[in-house]
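Asker: Fold the stuff below for me.
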Amino acid sequence: MSKNIENAIYNEKLPSGLPWGRVIKKGQTFRIVDLEGCQAVDTLFYNANNVNDRYSATDTIREQGSIFITTGTKLLSSDDNVLMEIVEDTCGNHDTLGGHCSAESNSVRFGLNKKYMHSCRDNFLTVISQLEMNPKDITNNINFFMNVPVEEDGHLAIVDGISKPGDYIEMQAQMDTLVLISNCPQLNNPCNGYNPTPIQLIIWDN
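Answerer: Reported below is the predicted structural model:
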């Protein structure tokens, strides 16, 4: 059921390439909107009361029997708690294996001259330092709207996105969940269509 934006308790645009962090309270609904289409949104999830209990790609994939996430997927933590449940998804294509870009991966994939280009890891390091977290706390992330198919030889490919302007994913917090986002700044592969764009972040009380 479509929600009234006017009833949202939080509604902000996040410019391309920037980080964001907030606790989504149990029962609240969180929507990420891909405003212009084909933007990758790298996202980390933690138990807000114990950041050592964080999103686990392994457990989430095992329980749902798929490497991709969409409506009905429960995002499981390393302690087997349900952090979030996806309740609506207009895109249907989100990656949970590809990880996030970093200075190191930029240099390996695209050349040493790309090493110091802005990256999602830089964004995550910025936001976790503000929360007095440790770099080792940056673990599994989800790449919302990012198109990472599995090729016939088993390798992951990063290809053109399929999300359209206005596509969104909506999830309900099953416990107080710290959400950290890097609105991906990557310019060297097609995850953003080589053109990072803003997203919209909306929260409702239920």
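
Asker: Please make it C-alpha for all contacts and neighbour counts, starting now.
Answerer: OK.

Asker: For residue 84, give me its contacts.
Answerer: Residue 84 is in contact with 74-76, 171-175, 177, counting by Cα atoms under 8 Å, 6 or more residues apart in numbering.

Asker: Sitting in strands, which of those do you find?
Answerer: 74-76, 171-173, 177 (DSSP state E).

Asker: Turn those residues into JSON lines, including neighbour count and distance to residue 138.
Answerer: Listed next are the ones in strands among the contacts of residue 84 as JSON lines, based on neighbours: other Cα atoms under 10 Å; distance: Cα to Cα, whole Å:
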{"residue": "74", "neighbour count": "24", "distance to residue 138": "20"}
{"residue": "75", "neighbour count": "27", "distance to residue 138": "17"}
{"residue": "76", "neighbour count": "25", "distance to residue 138": "16"}
{"residue": "171", "neighbour count": "25", "distance to residue 138": "21"}
{"residue": "172", "neighbour count": "25", "distance to residue 138": "22"}
{"residue": "173", "neighbour count": "22", "distance to residue 138": "20"}
{"residue": "177", "neighbour count": "27", "distance to residue 138": "15"}
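
Asker: here's the other one to compare against:
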Amino acid sequence: MSVKVLWEDSIPGGSHGSFIMKRDTILKVTDIVGNGNLVALFYNMDNKLERYNMADTLKAQHTFFLSKGNVCYSDMGRILCSIVDSSCTWHDTISGMSNTETITTKYGALNYQEARNDMHRNAQDSVLIELSKWGLDRRDLVANVNFFSKVTANAQGVLSFVSDNSKPGDFVELRFEMNVLVVLASSQHVLDPSPRYSPNPFALTSLKCSSAGPYDLCRNLCPENGRGFYNTELIFR
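Answerer: Just a heads-up that it's a prediction; the model follows:
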């Protein structure tokens, strides 16, 4: 798969951003410090009513978390993006994101007037700010992916956050199978037990790539993915 760099950027700890990734491009995200958490949401840019669906993503691929080879399904049975490479073997899908209450309870309230850019931000408000830039609002919030975080469940269904899941320099590469609005927020995981507010920065690199071929790892991970790619490719014929 031949690639070339289109642009490079970064997202500071506690910050947020949104942008469009075109079909046949890759977004490489690198956890600079390690033990980071990056909240991510995906929407079909050509029809923003179509968006990432956590339940279908997990059900179709018979998994509880995402890793290399997995894809992110939309609520219309199509594939928004594929994880073509990842040095981190577990990305959380089920825990959601922090809000004002969870951040204030755990770390205390610290607003912009008091702390300027060191204020305590929560992921939900960050995501809502980005969604508003594209004509979306609270009604368009859906379950998100927490890249670089690991959460396990015991026999009773109790969730446990696993610290140090991501090491400095760990990365994930997302190949986009349609034109996608990407919304990101660098925010500590909602279950992170750390008593200190310290969201981490991430490096972003956009790469041009070729389309998924017939022997593509993500396409052939399971029969459901093959059908998902077929459904996606129909809209580009």
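
Asker: Go through the contacts of residue 84 of the first structure and say which is closest to residue 145 of the first structure.
Answerer: Set against residue 145 of the first structure, the nearest of those by Cα to Cα is residue 171 (14.2 Å).

Asker: For that closest one, what is the corresponding residue in the second structure?
Answerer: Using TM-score structural alignment, the partner of residue 171 of the first structure in the second structure is residue 174.

Asker: check contacts around that match.
Answerer: 26-28, 81-85.

Asker: Please identify the nearest residue in space to the most centrally placed residue in the second structure, excluding sequence neighbours.
Answerer: A centroid search over the second structure (Cα atoms, centre = their mean) returns residue 40, at 3.0 Å, as the residue closest to the centre. Once flanking residues are discounted, residue 40 of the second structure sits nearest to residue 184: 4.7 Å by Cα to Cα, 6 or more residues apart in numbering.

Asker: which position in the first structure aligns with that neighbour?
Answerer: That one, residue 184 of the second structure, aligns with residue 181 by TM-score structural alignment.

Asker: Dump the ones in strands among the contacts of residue 84 of the first structure into JSON lines; add distance to residue 128 of the first structure as well.
Answerer: As requested, these are exported to JSON lines (distance: Cα to Cα, whole Å):
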{"residue": "74", "distance to residue 128 of the first structure": "24"}
{"residue": "75", "distance to residue 128 of the first structure": "21"}
{"residue": "76", "distance to residue 128 of the first structure": "21"}
{"residue": "171", "distance to residue 128 of the first structure": "22"}
{"residue": "172", "distance to residue 128 of the first structure": "23"}
{"residue": "173", "distance to residue 128 of the first structure": "21"}
{"residue": "177", "distance to residue 128 of the first structure": "15"}
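
Asker: And the closest residue to residue 51 of the first structure other than its chain neighbours, how far from residue 46 of the first structure?
Answerer: The shortest distance from residue 51 of the first structure to any non-neighbouring residue, by Cα to Cα, 6+ apart, is to residue 137 (7.7 Å). Taking Cα to Cα, to the nearest Å as the criterion, residue 137 of the first structure is separated from residue 46 of the first structure by 9 Å.

Asker: higher neighbour count, the two?
Answerer: Just comparing residue 137 of the first structure and residue 46: by other Cα atoms under 10 Å the higher neighbour count belongs to residue 46, 24 against 16.

Asker: quick one: the more buried one from residue 59 of the first structure, how far?
Answerer: 14 Å.

Asker: now the strands: where do they sit in the second structure?
Answerer: Remark: strands assigned in the second structure by DSSP E are 4-11, 16-21, 25-31, 38-44, 71-73, 79-86, 145-147, 150-153, 159-162, 171-176, 180-186, 202-208.

Asker: how much space is there between residue 44 of the second structure and residue 182 of the second structure?
Answerer: Using Cα to Cα, one obtains 9 Å as the distance from residue 44 of the second structure to residue 182 of the second structure.

Asker: actually residue 207 of the second structure, not the one I wrote
Answerer: 15 Å.

Asker: same question, residue 195 of the second structure
Answerer: Using Cα to Cα, residue 195 of the second structure is found at 30 Å from residue 182 of the second structure.

Asker: cool, residue 125 of the second structure as well?
Answerer: For residue 125 of the second structure, the distance to residue 182 of the second structure equals 16 Å [Cα to Cα].

Asker: again, but for residue 123 of the second structure
Answerer: From residue 123 of the second structure across to residue 182 of the second structure, the span is 15 Å (Cα to Cα).

Asker: quick one: which of the two has more around it?
Answerer: Set residue 123 of the second structure next to residue 182 and count neighbours by other Cα under 10 Å: residue 123 wins out with 27 against 19.

Asker: was I right about that one contacting residue 99?
Answerer: Yes: assessed by Cα atoms under 8 Å, residue 123 of the second structure is found in contact with residue 99 at 6.1 Å.

Asker: Now do the same for residue 203 of the first structure: its match in the second structure.
Answerer: In the second structure, residue 203 of the first structure lands on residue 206 (TM-score structural alignment).

Asker: again with residue 73 of the first structure
Answerer: Applying TM-score structural alignment, one finds that residue 73 of the first structure aligns to residue 70 in the second structure.

Asker: Can you report how many residues neighbour that match?
Answerer: A total of 25 residues lie near residue 70 of the second structure under the criterion other Cα under 10 Å.

Asker: my guess is it meets residue 59, correct?
Answerer: No: between residue 70 of the second structure and residue 59 there is no contact under Cα under 8 Å: 11.7 Å.

Asker: and the longest helix for the first structure?
Answerer: For the first structure, the helix with the greatest residue count under DSSP state H is helix 120-130.
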